[in-house]
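1. what's the 3D shape of this:
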Amino acid sequence: MTTKDSQFAKGDTLTLTIDALATGGKALTRLDCMVIFMDRGLPGQTVEVKITKKKKRFAEAVLTKVITDAPDQISPRCAHFGVCGGCLWQNMEYSKQLAWKKRFVSDSLSRIAGAQDLEINDPIPSPETFYYRNKMEFAFGDRRGDITVGLRRYGTHNVVDLQECYLQTERTIEIIDLVREFVNATPALTAYDANSRRGYLRFLVIRETKHTNQCMVQVITAKDTTNNDQQHRAIRQLGQLLQERMNVTTFIHSLRTHTTQVAYGEKTYVVLGQKSLTEVLNFEKDMPSLSLSSHADGFFQVNTNAAARLYETAVEMAELTGTEKIWDLYCGVGGIALTAAPRAADVFGMEITEQAIASAKENATINGIENVRFVSGDVRSALTNEPSMPDVVFVDPPRSGMNPEVVDLIMEQTPKRIIYVSCDPATQARDIAVLGNQYTVTTVQPVDMFPQTAHIENIIRLDLKAE
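-> Okay, the predicted model is just below:
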């Protein structure tokens, strides 16, 4: 069936030319009055797709073959590109990546928030477009009896046995190579299979600092089912080997019994080194450097140098004078709160994770900042019980956005300014639609934290409307 045929059904194969990209990175084209969304691809490519869903006004498809490249397509750097699900835009020039991300922000605010004719600033580019990540999560797999280590194959749960990767550092692949060699030479070790729920090795998490030369390796496993804890003892030996040969400063072994495939352990043991890493954020503007400590399971922006741009931009957009009382909701380990503190009178940070709040308090001490308070717990409860009245509120919620009750509680406090940081323009726009009843969007500033992917961080400033 060709693009001239409008009567197609689920399961049909079509040949299409991609017209544009949708928020989140899906490709799309229009066939008569029908929009067809494809799971990937670039504008200008002629592709073969298989229809997986058809509704009244749109259809969904998976790309099965690229027939003709896009006119401005570039050669991807990584040999695993197209197979690995780690990054989908290595074949797009970086300036065009930024242009599409700006369009995603604009489309979300227009379509979801109803905010028309907003001026969207050009995205602040990442200082590095490769080797920028400070953390990556890898999975263990099995290929005909050999244990593989890598990222998920695109669209599946199978593991691509990585031989190269340009997202974290060159040392990352060296660590993966050493881990792969060790686990395959140790008979007691097996890869976990999610279908049978058998096996031992589940995830390998590598964290590195950009400015303090620290490296944390975390191996997440299932329970040891061998006699005399042979598997657990082998993991401790792996940690010692990594310390000796790769200068790993912290090695952690975590146990995960839940069957959900998430790189998080219910129990965590520090086998070697310190329990946390400390990174330094160097700001471009007139701000002192900030040291931030984070535990193994604590949240920290994965792009260290871009995080510095993000935090300083958010604080600058707030136009603080030194007299403001600030709330920082979903504060994590305190990055924004501690960046803003030297320019404010009082800062109150809230986060649901106790470990993150412990890190935030530690970070305040490390940096000698005294005008901050951090509280752990559900943000809704914390706001209800908080007596202070904020002048400025920073929010940096998870990808799902803010709970509607939190949005209502913020508006009840009527801060004069809200700085909303988000990694998902769509859920951010949903919340902006509600906040727009009392606030006016005055600045929209995307910040690229994730080169080679369709993800974009976005900062929006909202000012309280006049009575």
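2. going by C-alpha atoms from here, please, whenever you check contacts or count neighbours.
-> Noted.
3. now the strands for the stretch 201-350 of the chain?
-> In the stretch 201-350 of the chain, the strands defined using DSSP state E, counting those that start in this stretch lie at 201-208, 215-221, 250-255, 267-273, 276-281, 290-295, 325-329, 346-351.
4. how about TSV for those strands, with distance to residue 29 and mean neighbour count added?
-> As requested, the strands of the stretch 201-350 of the chain are exported to TSV (distance: least, C-alpha to C-alpha, whole Å; neighbours: other C-alpha atoms under 10 Å):
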stretch	distance to residue 29	mean neighbour count
strand 201-208	38	24
strand 215-221	42	25
strand 250-255	45	22
strand 267-273	47	15
strand 276-281	42	20
strand 290-295	44	20
strand 325-329	39	25
strand 346-351	42	25
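5. in JSON lines, list these along with distance to residue 335.
-> Listed next are the strands of the stretch 201-350 of the chain as JSON lines, based on distance: least, C-alpha to C-alpha, whole Å:
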{"stretch": "strand 201-208", "distance to residue 335": "17"}
{"stretch": "strand 215-221", "distance to residue 335": "20"}
{"stretch": "strand 250-255", "distance to residue 335": "22"}
{"stretch": "strand 267-273", "distance to residue 335": "24"}
{"stretch": "strand 276-281", "distance to residue 335": "9"}
{"stretch": "strand 290-295", "distance to residue 335": "7"}
{"stretch": "strand 325-329", "distance to residue 335": "10"}
{"stretch": "strand 346-351", "distance to residue 335": "10"}
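6. following up with a second sequence; could you model it the same way so I can compare the two?
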Amino acid sequence: MHCSYFTAERCRSCALMEQPYDAQLAAKQRHLELALGGRPGLHWLPPVASAESGFRNKAKMVVGGIADEPTLGILDAGGRGVDLSACGLYPAGLQEAFGPLAAFIARAGIVPYDVPARRGELKHLIVTRSPDGELMVRFVLRSQEPVARIRKHLAALRADLPRLAVASVNLLPEHKAVLEGSREILLTAQETLRMRVNGIDLHLRPQSFFQTNTEVAAALYRQAAAWVAERSPASVWDLYCGVGGFALHCAEPGRDVVGIESSREAIASAQLSAREARVPRVTFRADDATAFALGAREAPALVIVNPPRRGLGPELCRWLEASSVRHVIYSSCHAGSLARDLAAMPSLRPRQARLLDMFPQTDHYEALTLLERTSG
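-> Alright, predicted model coming up:
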């Protein structure tokens, strides 16, 4: 993949850009195998490759410049905006939205936030594209001051972006290096973006997490569902379930599936998806994954875990190790925390593993591992 931004050193985020993609994938596979160490009985499935460009379904753009000429991209070392509207990681459906969005910012007179001076309003623009081409746009603001102007000009934006389905304002009043705040103001009647994956409609609300590479996420869900089908468990927990992707892919008549996620936004999305799909015996609950497991009366036959980068943590690892759970499917975005958690659960041994390249051009990836309880 060639990138003029990388060559001109305007953006160096894609650290592996100069390496051939096959070499990137092989290096990631070696890294994962080294992290997990030599494990007898572990079968490695072929890695899942990604498209090298145009694979991201979400753009997280820092807004810089001035209201009449905003930049959408990143900030340089001096806090000035660097426009990355033509970044090759984004598909055409996202790239084509950036021009109308920049024009909207100018039309509505929304002043970009000046990080060094700590003044202005618009901090970030977060744009998500569904597999069907619909868009969700979120304006991350310092305050509610521009909201009335955004509402006033929203009809014009929808005319310029006919596929705009969901729009919202997120409030981040604090001056700190985070993407968004806790409060969301919905601007459209439609509340969720429909993410169609493997024939299953997953609903994404503004503050819900979803993998940024839809095609590789689809492969991730298919692999987990295949492992579940082969073992045919009567009961499954999906811990850190997000919008319910794993849980809904594993739903079958006669199987009890419970999804647990701390984000109420994500759980609301998962519940809507389950109702629309009319899947039996699938429930979602907003709760802490560790607290839920420790407070449960009995364990399921199989547990799926998809924790954040820090991993499961010692309490949940101890519970899984001491439980009657026969199989665990562990989806990890950090090989180090995965290896640490596996060491804390010696009775649950890796039997199959697969690397899925969710993030080409970087050294990040997703790993899916099937664990099976052994007696010795």
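7. assuming the best superposition, what's their TM-score?
-> TM-score of the superposed chains, computed with TM-score structural alignment, normalised by the length of structure 2, equals 0.91; 373 aligned residues with a C-alpha RMSD of 2.4 Å.
8. any idea which of the strands of the stretch 201-350 of structure 1 gets closest to residue 400 of structure 1?
-> strand 325-329 (14.3 Å; C-alpha to C-alpha).
9. break down the stretch 151-300 of structure 2 into its helices, ranges please.
-> 214-231, 245-249, 264-277, 289-295 (DSSP state H, counting those that start in this stretch).
10. nearest to residue 166 of structure 2 among the ones you listed would be which one?
-> Nearest to residue 166 of structure 2 among the helices of the stretch 151-300 of structure 2 is helix 264-277; the distance by C-alpha to C-alpha comes to 13.8 Å.
11. measure the mean distance from the closest one to structure 1 post-superposition.
-> With mean C-alpha distance after the TM-score superposition for structure 1, helix 264-277 of structure 2 departs from structure 1 by a mean of 1.2 Å once superposed.
12. onto which residues of structure 1 does that helix map?
-> Mapping helix 264-277 of structure 2 onto structure 1 (TM-score structural alignment) gives residues 354-367.
13. return the distance of the matching stretch from the chain's centre.
-> 21 Å (C-alpha atoms, centre = their mean, to the nearest Å).
14. who's in contact with it?
-> 290-295, 298-299, 332-335, 338, 350-351, 370, 372-377 (C-alpha atoms under 8 Å, 6 or more residues apart in numbering).
15. and what of stretch 205-220 of structure 2?
-> Contacts for stretch 205-220 of structure 2 (C-alpha under 8 Å, 6+ apart): 48-50, 55-58, 131, 136, 138, 168, 184, 191-193, 197-198, 204, 242-243, 263, 265-266, 269, 356-359, 368.
16. ok, now with 6 Å
-> 55-58, 192, 197, 265-266, 358 (C-alpha atoms under 6 Å, 6 or more residues apart in numbering).
17. and that stretch, how far out from the chain middle?
-> Taking mean C-alpha positions (C-alpha atoms, centre = their mean), stretch 205-220 of structure 2 and its chain are 5 Å apart.
18. quote the end-to-end distance of that stretch.
-> Distance between the two ends of stretch 205-220 of structure 2: 21 Å, counting by C-alpha to C-alpha, to the nearest Å.
19. what range does it cover in structure 1?
-> Counting by TM-score structural alignment, stretch 205-220 of structure 2 corresponds to residues 295-310.
20. what about stretch 100-108 of structure 1, how far off from structure 2?
-> When structure 2 is overlaid, stretch 100-108 of structure 1 sits 1.2 Å from its aligned residues on average, using mean C-alpha distance after the TM-score superposition for structure 1.
21. residue range in structure 2 corresponding to that stretch, please.
-> Counting by TM-score structural alignment, stretch 100-108 of structure 1 falls onto residues 27-35 of structure 2.
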